[in-house]
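A.B. asks: Only the shape, not the letters, is given here:
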């Protein structure tokens, strides 16, 4: 049985909880047409303040996840995992609660609707009431919630979040936020009761309150420690992110709301608070930059998918990518960012996770998918990839794996260009296509006798064709280049060469129900497949699921081992905990301790070796027809 007032009254409404704001909007519209302009004005102000506070949490949440800006200043190095994201999904419940409390306050204090825009005395009154009432009251209540009963039934929910984030500030039980609402309301109602209230005071106090709480939970130490060295008394007047993070690791210290003064008076001040902040600022000790063992060098696919990143919307990034209509109006923003990145940006860190004590990071080349097919952009893209490889080599990274278009054969020969240009590289450059080929081949049924292969002369197409012909599978290789086909055919054993057949039209596959797609095909081209065909694919972006009488496989992927930690974002359209096979191939390269580069043509003889190594390390095959992924229905964070 749950404790009284530990769950939210609208906890089961999902996304429909936002309909609770319907009466506010209806009141604004109705009153504008009627006579009650005071009530309309108050409801309008509440809606504006709610939107502003929501934006503050999302904006500072984005800042906390911008690893390319704050990686060296992160306090808790651990990543935010899917469990924490799901627990905090309804973090904004308290904003709805406080909006309704403010609406009810209008009926208790009708004078709130007649507040002036500004009152200087109100600022002084709010400061006095906050320091004299809200701060000590919060400190005392917070310590009470760390008692056995209250902590177990209420406050432990907040502390289940291992890595503080701005939205973590709002993740608490109904009872806790009722009390916090009362504490935050003391300065506002007190100043109004004394006749010093104003609209700017109400809005300003709530905004500053939210900003300070979000900054305390952002897990990024951005306040220079020299300020406290020059003005020591300030360390008792304003807390820092480091100060508050210690409360999450040492539960019996640092209980204050915003002012450490009350912890000093109550003898609960953590002695490490300012020394730890100094270490983080100076980058010394154990808080230097973490060097990853493995880097996956990704790229952006299109404008819509560019918003599928933890520093944009953390909650959406935790779900497989899908086009969401409500994000379409925001496309001009990534378009402008794209132009800026095209002109100035360098490779940046977007996510990381830990696997067996080794840090794995995802870096991104600031280029969008279509740019890879512009002839004049090739030199610039290769330059950025090369710089990323050299940076990884300089840092001491052991393996860097190239994502799909970053290893395009026409662009850099599958990474060969960089290895040839820099023969002394210590970092292993890996395209991961050997494991990609293994995943695709494992997905092909063992009893198949004939397959139709597009992209047949690409790196993957060549390897798949050569492997299948050794299994005595007839491969219809779609290619117009007889020269390239003959070259591949000669690589096959003499007694297997007759299993490789060149075709030049899609009509040749009218009776073949196993298609392996390595080149994007249109719905018209798919129409030549017979009913019941299964489309295996290794093309980015994935082909359209046009045929209802056929099935479509996902891109080659593998599920990460169960002991992965700190993973909180999905890789493009992949499910949680699933990565592209080329990504997994790079990880296997690291775990096996291989020191050779994996670039250029795929060594067909190593396909089984790499596959068995992946299974040995706990990777699992992901082979199922593509289905519509389930998604959370509540608001984004």
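C.D. replies: Received, thanks. Note that this is a predicted model, so its numbers are computed, not measured.

A.B. asks: Only C-alpha atoms from now on, for both contacts and neighbour counts.
C.D. replies: OK.

A.B. asks: From what I see, residue 274 and residue 243 are in contact.
C.D. replies: Yes - at 7.4 Å, residue 274 and residue 243 qualify as touching, with contact defined as C-alpha atoms under 8 Å.

A.B. asks: ok, these two, which is more surrounded?
C.D. replies: Neighbour count, other C-alpha atoms under 10 Å: between residue 274 and residue 243, residue 243 has more, with 28 against 18.

A.B. asks: okay, now residue 174: neighbour count?
C.D. replies: 20.

A.B. asks: for it, what are its contacts?
C.D. replies: 5, 6, 7, 8, 94 (C-alpha atoms under 8 Å, 6 or more residues apart in numbering).

A.B. asks: quick one: what helix or strand has the last one in it?
C.D. replies: In this case it means residue 94. For residue 94, the element it lies in under DSSP states H and E is helix 93-108.

A.B. asks: What residues of that helix count as buried?
C.D. replies: Residues of helix 93-108 classed as buried: 93, 94, 95, 96, 97, 98, 99, 100, 102, 103, 106 (neighbour count, 16 or more other C-alpha atoms under 10 Å).

A.B. asks: In addition, the following structure is provided for comparison:
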């Protein structure tokens, strides 16, 4: 049986829980229709605004924490937030709904709240005194009591189940806890109102500052300089730090205070490491942290996918990318950020995870997909990629892997440009295409006798063609360049060259049911495929699934090992825990400790070797690739 007040009444409503704001919205509209023009006289309006601002405060703190390029050297706990924690904290905003309902009922119970002055300095003084003398010690006592066995197990353990505190963790608690917290927060406001000192600015200021300080304590980023506490020692008793509260989550028998460590001192529950650890983390803020073993150098595709990162919406980034209409209002801000990134022109860290204790990071080049196809942008893009490689080399990174467009053949020869220019690089540059080829080849049924290949003279196309012809599979290579075709054909063993066939039109494949797409294919061109065709692909962006009578395979990808830690965001359209094969290729390169660069043409002889190494380290071929074409197409 579920303990009373341990779950939320709207637990099963999902996103429909936001309809609980409906009566407040209706009241605001009703008041407007009845001539209430002064917004300060509309209590429900202020409640809705406060709810929005409370949510924004938590979101902005979450955004700041996940801006790893700013906070990575200030983080208290180094492990990442994984999908399990994100799912557990998915309904972190339940407490905002609760407080909205309580506040709306208070408005009906205390008519004075509907006609408050804008400001009254006496109210601020009264609220501060009541908070320090009543709310703080009351919370301290209740919090200690919540750590007793029975109450902790049934009510408080949920809050402590999050491995890494974040601003959203502050809201992740049971109904009972938030009822208590609402009461504690309400005491100073009710007291000021009863004394006749309440005002609109007081309510806004206290409620928002309360949430701000809660988020400060849970943010896991030390933002308070230790020099302030050295200059003003008394402050150690009046205001906690993120480090101070983080110790409560790691050593749960200490640091119980709300915001004021004074009561931990009086109750003899202050962690002895609190201020030494704060000074250590604050002092090390400007120093480089742990050097990653592996870096994946990604790039932005477009404005929409640019928002699919943890520091925009953590929950959105934890799901495979799809366009959402709620992102539209953010486009102007995203565009402005894009311009700022171009001006700053620095790579930035967007995520990280661990495999067997090794740190793997994803950096991003501040360039959007369309720029890679502008001839005049080539030099600038290569310069930024080169800067990232040199930075990784200086830091001591072992392997850096290039994402799809960052290793474009026309751009830098699949990374060859950088290796040739800097022959003394210690960091290994990897394009990961060997594993990409291996994934695609292992998707093809061993019984296939003939395939149709577009993009046949590209790096991947060449490797796939040469590998298949060795298996005695007939490869119809779509290319208009006889010279390039013959050059590839000459690389094949003499007895296998006959399996490579040049074709110049899609009509040549009208009887072939296995297509490997390496070049964008229009719906009209797909129409030449016979019913039942399997479309494999390595083209970016992937082709549109037009044919309902055919199956389409996603871009080559692999699932990371089961022991991956700290992974909490999806890589573009990939599922959770799945990365593009070129990313996985870099991971394997790092785990194997290979010391060669993997750039330029693919070594066909290494395809099976890389595939077996990937499987040995626990990477798995992504299952469930096959999908019907777009069901919206009739």
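C.D. replies: Great, that's in hand. On a predicted model such as this, the values are computed, not experimentally measured, just so you know.

A.B. asks: pretty sure residue 613 of the first structure is in contact with residue 587, am I right?
C.D. replies: No - counting by C-alpha under 8 Å, residue 613 of the first structure does not reach residue 587; the two are 10.6 Å apart.

A.B. asks: Start and end of stretch 512-523 of the second structure, how far apart?
C.D. replies: 17 Å (C-alpha to C-alpha, to the nearest Å).

A.B. asks: just the helices in the stretch 251-400 of the second structure please.
C.D. replies: Along the stretch 251-400 of the second structure, the stretches classed as helices by DSSP state H, counting those that start in this stretch are 262-266, 274-283, 303-306, 314-317, 331-344, 378-395.

A.B. asks: The stretch 501-637 of the first structure too?
C.D. replies: Using DSSP H, counting those that start in this stretch, helices in the stretch 501-637 of the first structure cover 523-526, 581-592, 607-616.

A.B. asks: tell me the most buried of these?
C.D. replies: Per-stretch averages of neighbours, counted by mean count of other C-alpha atoms under 10 Å, single out helix 581-592 among the helices of the stretch 501-637 of the first structure, with a mean of 24.

A.B. asks: That one vs the second structure, mean deviation?
C.D. replies: Mean deviation of helix 581-592 of the first structure relative to the second structure after superposition (mean C-alpha distance after the TM-score superposition for the first structure): 0.8 Å.

A.B. asks: Provide the aligned range in the first structure for the helix or strand containing residue 401 of the second structure.
C.D. replies: In this assignment (DSSP H and E), residue 401 of the second structure forms part of strand 399-402. Aligned by TM-score structural alignment, strand 399-402 of the second structure falls on residues 399-402 of the first structure.

A.B. asks: and the nearest residue to residue 119 of the second structure once chain neighbours are set aside, what is it in contact with?
C.D. replies: Once flanking residues are discounted, residue 119 of the second structure sits nearest to residue 199: 5.0 Å by C-alpha to C-alpha, 6 or more residues apart in numbering. Contacts of residue 199 of the second structure were listed using C-alpha under 8 Å, 6+ apart, and they are 116, 117, 118, 119, 120, 123.

A.B. asks: Switch those residues over to TSV; also include neighbour count, distance to residue 290 of the second structure and secondary structure.
C.D. replies: Output for the contacts of residue 199 of the second structure, formatted as TSV (neighbours: other C-alpha atoms under 10 Å; distance: C-alpha to C-alpha, whole Å; DSSP: H, G, I helix; E, B strand; the rest coil):
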residue	neighbour count	distance to residue 290 of the second structure	secondary structure
116	19	53	coil
117	15	53	coil
118	12	50	coil
119	15	49	coil
120	16	50	coil
123	23	48	helix
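
A.B. asks: Tell me which of those you also see in the first structure.
C.D. replies: Compared against the first structure with both residues aligned by TM-score structural alignment, their matches' C-alpha atoms under 8 Å, the contacts of residue 199 of the second structure retain 116, 117, 118, 119, 120, 123.

A.B. asks: Now do the same for the last one: its match in the first structure.
C.D. replies: For residue 123 of the second structure, the equivalent position in the first structure is taken to be residue 122, counting by TM-score structural alignment.

A.B. asks: Does its match touch residue 197 like I think?
C.D. replies: Yes - between residue 122 of the first structure and residue 197 there is a contact under C-alpha under 8 Å: 5.5 Å.

A.B. asks: between those two, what contacts are shared?
C.D. replies: Common contacts of residue 122 of the first structure and residue 197 (C-alpha under 8 Å, 6+ apart): residue 191.

A.B. asks: In JSON lines, list the kept ones among the contacts of residue 199 of the second structure along with distance to residue 603 of the second structure.
C.D. replies: As requested, these are arranged in JSON lines below (distance: C-alpha to C-alpha, whole Å):
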{"residue": "116", "distance to residue 603 of the second structure": "76"}
{"residue": "117", "distance to residue 603 of the second structure": "76"}
{"residue": "118", "distance to residue 603 of the second structure": "73"}
{"residue": "119", "distance to residue 603 of the second structure": "74"}
{"residue": "120", "distance to residue 603 of the second structure": "76"}
{"residue": "123", "distance to residue 603 of the second structure": "75"}
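
A.B. asks: Nearest residue to the residue nearest the centre of the first structure in space, please, no chain neighbours.
C.D. replies: When C-alpha atoms, centre = their mean is applied to the first structure, the residue found nearest the centroid is residue 310 (2.5 Å). Leaving out its chain neighbours, the residue that sits closest to residue 310 of the first structure by C-alpha to C-alpha, 6+ apart is residue 317, at 5.4 Å.

A.B. asks: does residue 216 of the first structure really touch residue 244, like I thought?
C.D. replies: Yes - with contact defined as C-alpha under 8 Å, residue 216 of the first structure counts as touching residue 244 (5.8 Å).

A.B. asks: Can you show me the strands along the stretch 151-300 of the first structure?
C.D. replies: Ranges of strands within the stretch 151-300 of the first structure are 294-299, based on DSSP state E, counting those that start in this stretch.

A.B. asks: what helix or strand does residue 129 of the second structure sit in?
C.D. replies: Per DSSP H and E: helix 121-130 holds residue 129 of the second structure.

A.B. asks: For that helix, which outside residues touch it?
C.D. replies: 187, 188, 189, 191, 192, 197, 198, 199, 202.

A.B. asks: average offset between it and the first structure?
C.D. replies: Per the superposition on the first structure, helix 121-130 of the second structure and its aligned residues are separated by 0.5 Å on average (mean C-alpha distance after the TM-score superposition for the first structure).
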